[in-house]
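**Student:** Curious how this folds, go ahead:
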Amino acid sequence: MATLLLLRHGRTTANADGGLAGRQPVELDETGRAQAVAVGDRLRPVPLAAVVTSPLIRCRQTLELALPQAEPVVEEGLIECGYGAWEGQPLKKLAKEPLWPVVQQHPSAAVFPDGESMAQMSARAVAAVRAWDARITAEHGPEAVWLACSHGDVIKAIVADALGMHLDLFQRLVADPASVTAIRYTPLRPFLVRLNDTGGDLAALVPPRPKRRRRAARAVDSDAAVGGGAGSAG
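**Tutor:** You can find the predicted model right below:
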């Protein structure tokens, strides 16, 4: 199967001010713009079969700066969680709300007032990336690499699914602004190749072309490397 690169948008004015942007049209701040340019330099050696994005402007701005030659396709399933009445509120204030401990410790039960549940967010995001991954694999082959630009909680939910983690554990994960997380789906299990990468060599994520082999041997694509393996060639 193809390799998915999950890119979180660069830092926004809301991030810098300690607010919860949600689906509001907040834009990148100066730091976020610099982060987007920097991650674009890291992505340059990677041939991307497709680029998809959340419809929110902070993701689209990130891609305009990082991948100016790309033609991103908007995917509604990658939109930020619908935080409802929480949107635009300072995080310090929200931390005093009765729902806050639920979001932190039992997010699978968290339903935001006038918004969506975290479980709904997870389900539609995971469904979106798995559908895109299957489509890109079918069209471009299992060595293809594609990119999806989204939001912190959305990316963490996708990673939790890939790791077989219950959503209640996803707050243990981190997705910094402009970070890259790589997941390789296979017929039997996903592999988390990178998590919250903010400075590594992304060219190493391009899978090598496989040697000719019998069809039956392809089942090993889903096998983990016992002992840890030799890593990427480079």
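**Student:** From now on I want contacts and neighbour counts done on CA atoms only, so please keep to that.
**Tutor:** Fine.
**Student:** so Asp176 makes contact with Gly152?
**Tutor:** Yes. Checked against CA atoms under 8 Å, the pair Asp176 and Gly152 is within contact range at 7.1 Å.
**Student:** Overlap of the contact sets of the two?
**Tutor:** Residues touching both Asp176 and Gly152 by CA atoms under 8 Å, 6 or more residues apart in numbering: Arg8.
**Student:** which outside residues touch the strand ranked longest in the chain?
**Tutor:** Scanning the chain for the longest strand, with DSSP state E as the assignment, gives strand 190-197. Under the criterion CA under 8 Å, 6+ apart, residues 159, 162-163, 174-176, 179-185 lie in contact with strand 190-197.
**Student:** can you do 6 Å?
**Tutor:** 162, 175, 179-184 (CA atoms under 6 Å, 6 or more residues apart in numbering).
**Student:** can I get the residues you listed in a markdown table with neighbour count, distance to Trp132 and secondary structure?
**Tutor:** Shown next, in a markdown table, are the contacts of strand 190-197 (neighbours: other CA atoms under 10 Å; distance: CA to CA, whole Å; DSSP: H, G, I helix; E, B strand; the rest coil):
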| residue | neighbour count | distance to Trp132 | secondary structure |
| --- | --- | --- | --- |
| Ala162 | 17 | 15 | helix |
| Ala175 | 23 | 21 | coil |
| Ser179 | 22 | 20 | coil |
| Val180 | 28 | 18 | strand |
| Thr181 | 24 | 16 | strand |
| Ala182 | 23 | 15 | strand |
| Ile183 | 21 | 13 | strand |
| Arg184 | 22 | 13 | strand |
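**Student:** next up, for comparison:
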Amino acid sequence: MLTYKIHLIRHGLTTGNVGGKYIGRTDLPLCEEGIEELKKLKNKYEYPSAQMVVSSPLKRCLQTADILYPDLYTEKWEDFVELDFGAFEGKGIEELQHDEHFSKWLESGMQNPPPGGESGLDLTKRISVGISRLFKKMMDEQLGSVALITHGGVIMNLLYGMGLPKCEISQWAVDNGKGYTILMTPQFWMRDRAFEVYAPLPYGLSQDEVQMDTLRFTKPGEKA
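**Tutor:** A predicted model of the protein is given here:
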């Protein structure tokens, strides 16, 4: 039975990431530091080859795809755009720490929607449809390896909801330019709607080196 590989890669660094802000639908490009860091990662480690590249339509993901897979056409899929942070968009912890809505959002494990934003459940439903559609395309076209350039929130929720082994959602937080290869088989997906988390990306990094420091997105004195 053919095993299909999807390489989940978070986009490179933006000015919003540098400032520790919640950046969802704001269409920021990569910053110079982000571009250089991606090039360093690509030169030092190995990003897997792919037969197709799928990306969130936001600039930071499309630029990342161009740097990591310059010879492949990139398909834009709305399914894999970042969570809509609503009223929290563009703000950091210091601005939000006294906001009652923000406290309740964190207490819910970021599953309840921010004011004017998207809930974790809505995000999970959206990306579940997207990954199903992508897997079907891979099977129909016999594509064994696809790179998916997307966002931190998308990767976290995808791995938390459908990935094995099971881990706390914070353990799936990935740093910029990094991610995981997942393995999908038709039988396992049809039976359990699940996949195996195979290896950190780029190849050569440990899981500890892939994970993002989530402390910058929690309230002072609070654990991630």
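**Student:** overall similarity of the pair, as a TM-score.
**Tutor:** The TM-score (TM-score structural alignment, normalised by the length of structure 2) is 0.78; 196 aligned residues with a CA RMSD of 2.4 Å.
**Student:** returning to what we had before: check which residues of the longest strand of structure 1 are buried.
**Tutor:** By 16 or more other CA atoms under 10 Å, the buried positions in strand 190-197 of structure 1 come out as 190-192, 194-197.
**Student:** again with stretch 27-45 of structure 2
**Tutor:** Those would be 28-31, 34-35, 37-39, 41, for stretch 27-45 of structure 2 by 16+ other CA under 10 Å.
**Student:** Find the pair from these with maximum spatial separation.
**Tutor:** Largest separation among these by CA to CA: Leu28 and Leu41, giving 21.0 Å.
**Student:** As a markdown table, the buried residues of stretch 27-45 of structure 2 with distance to Lys136 of structure 2 and secondary structure would be great.
**Tutor:** Listed next are the buried residues of stretch 27-45 of structure 2 as a markdown table, based on distance: CA to CA, whole Å; DSSP: H, G, I helix; E, B strand; the rest coil:
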| residue | distance to Lys136 of structure 2 | secondary structure |
| --- | --- | --- |
| Leu28 | 31 | coil |
| Pro29 | 31 | coil |
| Leu30 | 31 | coil |
| Cys31 | 35 | coil |
| Gly34 | 33 | helix |
| Ile35 | 32 | helix |
| Glu37 | 33 | helix |
| Leu38 | 30 | helix |
| Lys39 | 32 | helix |
| Leu41 | 31 | helix |
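**Student:** and which of these is nearest to Lys104 of structure 2?
**Tutor:** For these, the nearest to Lys104 of structure 2 is Leu28 (27.2 Å; CA to CA).
**Student:** The closest one matches what in structure 1?
**Tutor:** The alignment partner of Leu28 of structure 2 in structure 1, by TM-score structural alignment, is Val26.
**Student:** OK, contacts around Gly179 of structure 2?
**Tutor:** By CA under 6 Å, 6+ apart, Gly179 of structure 2 lies in contact with 8-10, 200-201.
**Student:** and if we set it to 10 Å?
**Tutor:** By CA atoms under 10 Å, 6 or more residues apart in numbering, Gly179 of structure 2 lies in contact with 7-11, 148-152, 155-156, 172-173, 199-203, 205, 207, 210-211.
**Student:** His7 of structure 2: how many residues sit nearby?
**Tutor:** Around His7 of structure 2 there are 28 other residues, counting by other CA atoms under 10 Å.
**Student:** residues in contact with it?
**Tutor:** By CA under 10 Å, 6+ apart, the neighbours of His7 of structure 2 are 47-50, 53-54, 145-149, 178-183, 197-202.
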